[in-house]
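Trainee: just a sequence and a predicted model for now, questions to come.
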Amino acid sequence: MTWTPHATVAVIVEDPKGQFLMVEEVSNGQVVFNQPAGHVEEDEAILSAVRRETLEETGWEVEPTHFLGIYTYKAPANGVTYYRFCYSAKALRRVSEQLDDGILAAHWLSLDAIRKLGTRLRSPLVLQCIEDYRDGRRYPLDVVVDTQT
């Protein structure tokens, strides 16, 4: 069998009041919370995926500001290994109320409210990425070399 990891992006967006843009979605029949996140499509630049996924899942246009890191996670539900390219971004404007299938709503939540979601977070990476961001983890965008751009 061929091992096929999944390349995904996740986006940390914080507003001036310290609230984080979160997605309420259905995954494996359960309602969970996540950052705007999703798969990088074939021939798509990673930063384009950051912008596209955030727009599709929240209706917000964003501009990536920093790279936070690559996070790996093997999902117990399906055994798939995910490579999550996590970025921070600045919210520019909400341009759409229409959200992707499976997305119930976009919310701005405090870090305390996110922590209280506990097992309702899609994976442990959701909180870890936010906490790494809050701890000051930031790398320039060009640390990821992407020939698709």
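Mentor: Cool, got the structure. Model, not experiment: these values are computed from the prediction.
Trainee: could you use CA atoms for every contact and neighbour count after this?
Mentor: Fine.
Trainee: Val26 contacts Ile103, correct?
Mentor: Yes: because the distance of 6.6 Å satisfies C-alpha atoms under 8 Å, Val26 is recorded as touching Ile103.
Trainee: distance between the ends of stretch 93-111?
Mentor: Distance between the boundary residues of stretch 93-111 (C-alpha to C-alpha, to the nearest Å) amounts to 22 Å.
Trainee: apart from its chain neighbours, what residue comes closest to Tyr87?
Mentor: Closest residue in space to Tyr87, ignoring its immediate chain neighbours: Phe67 at 4.5 Å, by C-alpha to C-alpha, 6 or more residues apart in numbering.
Trainee: second structure for comparison follows:
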Amino acid sequence: MDRWTLLTYVHSLAGPVMMLLYPLYASIIAIESPSKVDDEQWLAYWILYSFLTLLEMLIQPILERMPIWYDMKLALVAWLVLPQFKGAAYIYDRFVREKIKKYGGLDRRQSSPNGKPRNKFVDFLTPKKGEQKAY
């Protein structure tokens, strides 16, 4: 096997490892740790990764004409994932949270018992204490 073939295999494995396997592992570690800071980083990552995947599906014909799209996506995801950068938490704090506040996704006037803001959609989906949802 020559170097170019090996490099091609490594390049094709980098995406799934960087975009899925490492975040999956780090998310499990974050859930099991007592800190909530890492939970926020990984939840923000999965939100952004889902959005990126949906966007990719919508503009697939355009992306097919960009031969460097995969490399650009890999670099973006590396920035989102790597703990040195914490890009996912940064993007979420800077842009997503602001849009949610602006368009009324979070009602700051009402608080849940733990002091966090209530979300009307989440409240609709989750059963109240002593109440069961019929599925």
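Mentor: Yes, it's here. Predicted, not measured: the structure shown is a model, and the values here were computed from it.
Trainee: tell me how they score on TM after superposing.
Mentor: Here the TM-score for the pair of chains, by TM-score structural alignment, normalised by the length of structure 2, is 0.24; 57 aligned residues with a C-alpha RMSD of 4.7 Å.
Trainee: re earlier: count of neighbours near the residue nearest to Tyr87 of structure 1?
Mentor: Neighbour count of Phe67 of structure 1, defined by other C-alpha atoms under 10 Å: 23.
Trainee: tell me which element it is part of?
Mentor: Counting by DSSP states H and E, the element that carries Phe67 of structure 1 is strand 60-74.
Trainee: just after that strand, pick out the following helix or strand.
Mentor: In the C-terminal direction, the helix or strand that comes right after strand 60-74 of structure 1 (DSSP H and E) is strand 81-94.
Trainee: give me the residues contacting that following strand.
Mentor: For strand 81-94 of structure 1, the surrounding residues in contact (C-alpha atoms under 8 Å, 6 or more residues apart in numbering) are 4-15, 50, 59-75, 129, 133.
Trainee: which element is Leu47 of structure 1 on?
Mentor: In this structure, Leu47 of structure 1 sits in helix 46-58 according to DSSP H and E.
Trainee: helix, strand or coil for Thr53 of structure 2?
Mentor: Three-state secondary structure (criterion: DSSP: H, G, I helix; E, B strand; the rest coil) places Thr53 of structure 2 in helix.
Trainee: and it, how far is that from Arg97 of structure 2?
Mentor: Per C-alpha to C-alpha, Thr53 of structure 2 is found 19 Å from Arg97 of structure 2.
Trainee: more neighbours: these two, which one.
Mentor: Neighbour tally, Thr53 of structure 2 and Arg97, criterion other C-alpha under 10 Å: the higher count belongs to Arg97, 13 against 10.
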